Each structure stands twice: as structure tokens, then as C-alpha cells.
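Visitor: dropping a prediction and its sequence here:
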Amino acid sequence: MRIIFIGLVAIILTSCKIVQNKTNFHKNVVVAHRGAWKTLGLPQNSIASLKQAIKLGYRGSEFDVRMTSDDSLVIHHDPDFNNLEIEKTTFAELRKFKLSNGEELPTLHEYLSAGLANNSGTMLVCEIKPYDGGAERADKVATKVVQTVKDLNAQKLVGYISFDYNILKKVHQLDPKATTQYLEANKTPEEVAADGLTGVDYYFTAFQKNKDWISMAKKKGITLNAWTVNNPEDMDWLLKDGFDFITTNEPELLLSKEKALKK
């Protein structure tokens, strides 16, 4: 009886721990593209734009990850920074130059650390950029990104997106519970679900051309995201079709539209 009792207590404590660690994301569809930067004139992909997205309570804040020549992970969208190609430049060389608001070019570790602070429900949507250096280097990037997330115990707050299908499959292999959304609209939601990925995140016109993909994704139980949606009419269309996420440079507008629709 004593052994059974101890076992039951252990099960109860484990269950409580799972509930406590579960992230409840904000109940809206808004993913701020490269953070909430536009209204305040902040640099895209800056820690300031990330903090603004968290402050405003968006469901997600998207950012881009690239790797330097000496294998440092930095946050930047374009392949070059201050006219230096990131993949062929050392971190020390890149770090000599600052963002327009005076911030240093953030590392992934710094960016995630900032995103974990005072965050009550904004997903950190991590786009791992494709690499020209071949499959081996892309695999290395994915591995280093996932390990950084694990080192910070940020798994429940981070989601992954990429145009590189193999990168997402590698992420899924390393962390089977990870949120993974594919960006290139060359696979059906059924194919994506079959490979264990958790969602599709396509340019919004792909869903207009393939309307059955919306019902297919819902049937397969994977999430629907669309990028980058800035036009009010396109927002209305996606909101009415029940998308889980909508990625936009106009997060304030999208949130106001969603609130009006729910009234």
C-alpha cells in the first residue's frame, strides 16, 4: 500500500508540474513580423521591437536567425549587415556596428533571454533562415538553435518556422514537441502533418489559390498561419476562415479588427 501511495503522489506531482509549465498564449491571432517596430520607428528584429510586441500582448513575435562564419547565432533578416555578408563574417566584426536605435546586433541567446522576461503569453517565433552552405551547415544551424532554446529552458515559449523543410524536420527530430510551421507553399497540409510538423505558414495568396488547404489543415489538426498580411481586406478574409495565427507588419490594425469581429 505504501508503494502504491507513493506512486500515486508522484503521478499527481508530475501532473501538477506539467500544468504549471504549460504556456497559455494570448487569445489573439497576431504575430508581429520582426517585432512591433513600425508605429514607434524601431529597428526590425531588435530587442526593443520584441519587447514592444510582448508589452502589447500579441500572440507571437517573429524574428530571424542567421549564423556567422565563426558559428555565432545572430538576429537579422537580410543576408548582410552593414554591407557585410553575415555567413562570411565573424561575430566580432559584425558586432562593431549597431542598430539604428543604438542596440548591438543581438545574439540568439540575448534575444531569447529578453523575450523570456515579463512575457505572459507571447510566442517567440524563430525563423531559421535557409543556408547556401549545404545541408550539413543547415543541419548545424538547426542543432545550435534548438540547443540554445533548451539551454534557456525556453521550449514552451518558442516556435520554429523556416523555408527549408529539412531544417524543420531536424528541429522536430531534436525536439518532437516543438511547434514547427513550414513557410514554402510547395507541400499540402496533409504532407506537412505526415512528417510530424505542427503547422503551415504560407504566403496568404497560397490559401486563396488552394482553399481546400484550410479545411485540410483543420482536419489534420495542424495550425494555420499566413504571412505577411498588411491589407485590411486580406485580414478580414483570413479572420473569417479561422486562422490560428496571422503574421503582419500592422499588428495594431489586425488586433483591432479581430476584436471588432468578436463583438
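Guide: Now that the structure is in, tell me what you want to look at.

Visitor: only C-alpha atoms from now on, for both contacts and neighbour counts.
Guide: OK.

Visitor: which helix in this structure runs the most residues?
Guide: helix 2-21 (DSSP state H).

Visitor: use this one as the comparison:
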Amino acid sequence: MKHFVLGILILGASLSTASAQKNPIIAHRGAWKNTELPQNSIASLNAAISEGVFGSEFDIHLTKDDILVVNHDNDFYGIDIATATYQELLAKKHPNGESIPTAEDFLKEGLKQKKTKLIYELKTNRLGLERTLLAAQKSVELVKKLKGEKMIEYIAFDYDACKKIVELNPKAKVHYLTGNKSPQELKADKMAGADYHFSVYKKNPTWIAELQKLKLKVNAWTVNEEAEMKNLLDQKVDYITTDNPELLAELLKVKK
């Protein structure tokens, strides 16, 4: 907990110092590494919001009974999400006592504030494309129901799911994760930008500039080392997704 409080103080001071420049920090699965909170928990979401980052990323799965839930892996402490009901998932808890959050409860918590964006990663359903597209449909419906369109941005590895979200809400900001589409393809399919692993940009060294020229956003995941952060900041990417938001904030302060 001492590390958590210190991390918030450091990050807050750094972002305040860097207030004249854009805040590119997206906390990967919330703020968990230095807070010792469970990833993708409501507690880690609130910690990320407290740290003042641009966005907090989280992962969404669809249960057997069509409930959207927040968790990274396909299983929740050994219970397979795709083939389990939500009630069955309640048999397990996070180490901090939280049950697996529904997407609705998670978003309601995040939408209590208007500063940190909610970066909604729709996971590919292991039972097939039909279930993934159903999850995409239910996600758009949920965000509309909660009036969260301005605060929520979507990311996904499944390109058909990305296109489905755009089809259902042409104003939605959708970013593709896999890294196998060129900037021109993303533009043609009305994506908001690329959210690629930093190694993809190294293999395709012109893509960042091409994305910027096309007025598409550039995000890189999951960047935890100082050298990689500096390289991306030098190229003026829009966002960096990281497990180390405090380190990135310190680098931003130095660059100012």
C-alpha cells in the first residue's frame, strides 16, 4: 500500500508538470503492478483513475448466458468463461474479495468521472466468430444504454468485431490490435487508429508516419521498458499502453 500511495504522488506530480503536453498514458488492465491490486478489478480501475492517466484498459468476455464480464484470461481462476454462466463464475473471487465484475457494473463505476477514458478491449470468443460478434453487438448496446459513447473507446484483435462495432455505431472510436493491417486498410474501414504491439512498428518503420498522415491515432502496447517508451515518445505517438504508468509519467516530465 505504501508503494501505491507513493506511485500516485509521483504520477500526479509528473502529470501536473507535463500538463502543457498531451497525456499519452493508458494503464494496462488498470493500475495494478505498483498497487498490488487484481488486474481488471474495479479497484485497479479506480486506482488508474486516481493516478490521472488518459485511459484505463480492460478486457471483456461473453459468458454462456450472454453476460459481458471483465477479465483478461479465458478463465476466471480456473472457470472457463465462455462455457460458464455468470452465476457459476461467482464461485470464485479476486484476492481482494471482489467478484468478477460485469461489464455494466464496471462501466458504471468508470463513468462516475469524466477524465480517464475507458479503453474497452473486446476479447475474441474461443467458441467462434458468431459469439464474438454477439459480444460486439451487446457491447455497443450496453455503452449506448449507459450513455458512455464519449468516454469509451474500443479495441479488439478480431477485425470482424472491429468492423461490426463501426457498423453499429459509426461514431465509435475503434482501434485494431493484431498488427496485420496497413494504415491505408484501417482508414478504408473507418477505424480510429492502430493499437499495435511496439514490435509491429519496428518491423514496419513507416507506419507511424503513415498513420499520422492519414489522421489516425497511434497507440503501442504493452510498453514497459524505458528505452521503448523514449523511442515511441520521440516519434510522437498518441498513446502508450503500459504496466508502468509511473515510469512513463517520469519520462514525460523529463522531456518537458
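Guide: Arrived safely, thanks for sending. What you see is a predicted model, and the numbers here were worked out from it, not measured in a lab.

Visitor: got a TM-score for the two of them?
Guide: Remark: TM-score between the superposed chains equals 0.90 [TM-score structural alignment, normalised by the length of the second structure]; 236 aligned residues with a C-alpha RMSD of 1.0 Å.

Visitor: and the helix or strand that the longest helix of the first structure is followed by against the second structure, how far off on average?
Guide: Using DSSP states H and E, the helix or strand that follows helix 2-21 of the first structure in sequence is strand 30-32. On superposition with the second structure, the mean distance recorded for strand 30-32 of the first structure (mean C-alpha distance after the TM-score superposition for the first structure) is 0.3 Å.

Visitor: so who does the equivalent of Gly193 of the second structure over in the first structure touch?
Guide: Aligned by TM-score structural alignment, Gly193 of the second structure pairs with Gly199 of the first structure. By C-alpha atoms under 8 Å, 6 or more residues apart in numbering, the contact set of Gly199 of the first structure is Thr179, Thr180, Gln181, Tyr182, Pro189, Val192, Ala193, Ala217, Ile222, Thr223, Leu224, Asn225.

Visitor: what's the spacing between Gly199 of the first structure and Pro176 of the first structure?
Guide: Applying C-alpha to C-alpha, to the nearest Å, the value for Gly199 of the first structure to Pro176 of the first structure is 13 Å.

Visitor: same thing with His109 of the first structure?
Guide: 22 Å.

Visitor: and Thr68 of the first structure, by the same measure?
Guide: Thr68 of the first structure is 27 Å from Pro176 of the first structure, where distance means C-alpha to C-alpha.

Visitor: what do you get for Ile4 of the first structure?
Guide: 31 Å.

Visitor: neighbour count: the two, which is higher?
Guide: Neighbours were counted for Ile4 of the first structure and for Pro176 using other C-alpha atoms under 10 Å; Pro176 has more, 14 against 9.

Visitor: strands of the stretch 101-250 of the second structure, start to end?
Guide: 117-122, 152-156, 174-176, 193-197, 217-221, 239-242 (DSSP state E, counting those that start in this stretch).

Visitor: touching, Gln181 of the first structure and Asp164? I think so.
Guide: No - using C-alpha atoms under 8 Å, Gln181 of the first structure is not in contact with Asp164, being 10.5 Å away.

Visitor: which of these two has more residues huddled nearby?
Guide: Gln181 (26 against 18).

Visitor: looking at the second structure, name the residue matched to the more buried one.
Guide: So Gln181 of the first structure corresponds to His175, using TM-score structural alignment.

Visitor: right, and Phe97 of the first structure touches Leu105 too?
Guide: Yes - using C-alpha under 8 Å, Phe97 of the first structure makes contact with Leu105 at a distance of 7.4 Å.

Visitor: more neighbours, the two?
Guide: Leu105 (22 against 14).

Visitor: give the equivalent position in the second structure for that one.
Guide: In the second structure, Leu105 of the first structure lands on Ile100 (TM-score structural alignment).

Visitor: make sure Leu124 of the first structure is actually in contact with Ala114.
Guide: No - checked against C-alpha under 8 Å, the pair Leu124 of the first structure and Ala114 is beyond contact range at 10.5 Å.

Visitor: if I look at Leu68 of the second structure, how far off is Asn34 of the second structure?
Guide: For Leu68 of the second structure, the distance to Asn34 of the second structure - C-alpha to C-alpha - is 27 Å.

Visitor: so those two - more neighbours on which side?
Guide: Leu68 (24 against 18).

Visitor: counterpart of that one in the first structure?
Guide: Leu68 of the second structure maps onto Leu73 in the first structure, by TM-score structural alignment.

Visitor: list the residues that contact that match.
Guide: Val65, Arg66, Met67, Thr107, Leu108, Val145.

Visitor: the first one belongs to a helix?
Guide: This points to Val65 of the first structure. No - under DSSP: H, G, I helix; E, B strand; the rest coil, Val65 of the first structure sits outside any helix and is assigned strand.

Visitor: sounds good, over and out.
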